[in-house]
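Asker: Everything below, folded, please.
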Amino acid sequence: MPSSALAHPPRWLNAVQLHPAPAPLQRDWLFGQDSLTRRLTALSAGRFTVQPLVQGWQSLRQDECLALQVPSGSQGWVREVFLQGDGDNWVFARSVAARAALEGSGLDLGKLGSRSLGELLFSDRAFARGELQVCRYPAAWLPAEVRTEQLWGRRSCFRRDGLGVLVAEVFLPAFWERAAQA
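Answerer: Take a look at the predicted model:
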């Protein structure tokens, strides 16, 4: 669903702009600079999996075009997955890259399958991660089976040369239950 269909698109905020601040556990996960894949793998004692949901060329949402600094309505590669721990959906992740920048970049997002994009981005030192931003992610943008209001989401843009890969991660209720137990 395009962001224009939302009455109130989300405001993505950095750690300084976010008031009131989330609880310490939430703040740690929302603004942690290390690989989310590695943290989820540790939290699940190695029982971490990636379940692909959607991937292919689509029109990017307005907020994604702004973040990637591409014209409104640009085409891009969209990949949506569940990051799972112990077989539970812990995080919904949506990664996008503008078609014009992706083609010829040498990065083939279509071949990731059930591998983690985050692991690829963190292992390639040519990618620089931009600032983490958070919002209460719109329920309308979530898959039906996890559609819930007011879930925390975060995003950052990984850049290499002219390529930007915007990665958004939405923490689902089952994740917070497990994180609180750890």
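Asker: hey, let's count contacts and neighbours off CA atoms from now on
Answerer: Fine.
Asker: Buried residues, stretch 102-110. List them.
Answerer: For stretch 102-110, a neighbour-count test (16 or more other Cα atoms under 10 Å) marks 102, 109 as buried.
Asker: Now show me the structure for the sequence below, then we'll compare the two:
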Amino acid sequence: MPQAYSTPGLLWRPLALWPRAIRPPLALQHWLTDPGSLTARLIKKSTGKFEVEIVRQFIGRASRNECEVLAIRMSDLVMIREVILKGNNQPWVFARSLLPLASLTGELRHLRKQRTRPLGAFLFSQSHLVRSPIAVAAIQRNHCYVPSTLAESELLWGRRSIFSLHGKHLLVSEVFLPDFVASLALEQA
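Answerer: The predicted structure follows:
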């Protein structure tokens, strides 16, 4: 049975568990549930006009919920990487990745210095990548999960899952921003 996990003020659960009446538009649902590389899809959608802008990257502690999902202790340190994925010079996705320091060893140690390279490009180039089921959240504009300058006044939809490489886990969440949702609406028109 799929599980639902909460972050203070957020409920992450499979899209199928969201009531149909409050689900996002169908075009966005396809993006939320696609198990493939979001980076590759964004590059294609932007016809190559894609870039990663770092919001912040630091060593810190995950929230209680993030610790539960990653199966780590509250005292464990993680590298927190927050970026904006831009297409056609517009902010399309806010991405937050948590990489436990214990996972950033061996083949994964270079992820400490990912800079503006998209994390997804690296992850999906790995033949032994394992991904957990995708959980989806509806994020109110005043919730602190997304910087307020990006949220505008709309309800935002995000997704997250755990990626595992060689038994090392990373939690990646991606929140689709208003400019991206507007671009989907234009495609449907």
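Asker: Need the TM-score between these chains.
Answerer: After superposition, the two chains reach a TM-score (TM-score structural alignment, normalised by the length of structure 1) of 0.89; 177 aligned residues with a Cα RMSD of 2.0 Å.
Asker: Strands of structure 2, start to end?
Answerer: 5-7, 10-12, 50-61, 77-87, 90-100, 130-131, 135-139, 156-165, 168-176 (DSSP state E).
Asker: how about those, which one is nearest Arg112 of structure 2?
Answerer: strand 77-87 (7.6 Å; Cα to Cα).
Asker: What lies in contact with the closest one?
Answerer: Applying Cα atoms under 8 Å, 6 or more residues apart in numbering, the contact partners of strand 77-87 of structure 2 are 42-43, 45-46, 49-62, 91-101, 112.
Asker: In contact with the counterpart of Leu151 of structure 1 in structure 2, which residues?
Answerer: Alignment of Leu151 of structure 1 against structure 2 is given by TM-score structural alignment, with Leu156 as its counterpart. Applying Cα under 8 Å, 6+ apart, we find Leu156 of structure 2 in contact with 138-141, 175-178.
Asker: And Arg159 of structure 2, by the same measure?
Answerer: Neighbour list for Arg159 of structure 2: 12, 32-33, 134-137, 173-175 [criterion: Cα under 8 Å, 6+ apart].
Asker: ok, now with 10 Å
Answerer: Neighbouring residues of Arg159 of structure 2 by Cα atoms under 10 Å, 6 or more residues apart in numbering: 12-15, 31-33, 95, 134-138, 172-176.
Asker: Ala101 of structure 1 too?
Answerer: Neighbouring residues of Ala101 of structure 1 by Cα under 10 Å, 6+ apart: 68, 70, 76, 161-165.
Asker: Reformat those as CSV; add distance to Ala179 of structure 1 and neighbour count.
Answerer: What follows is the contacts of Ala101 of structure 1, written out as CSV (distance: Cα to Cα, whole Å; neighbours: other Cα atoms under 10 Å):
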residue, distance to Ala179 of structure 1, neighbour count
Leu68, 31, 21
Val70, 36, 19
Gly76, 33, 23
Asp161, 36, 10
Gly162, 36, 9
Leu163, 33, 21
Gly164, 30, 24
Val165, 27, 25
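Asker: Sounds good, over and out.
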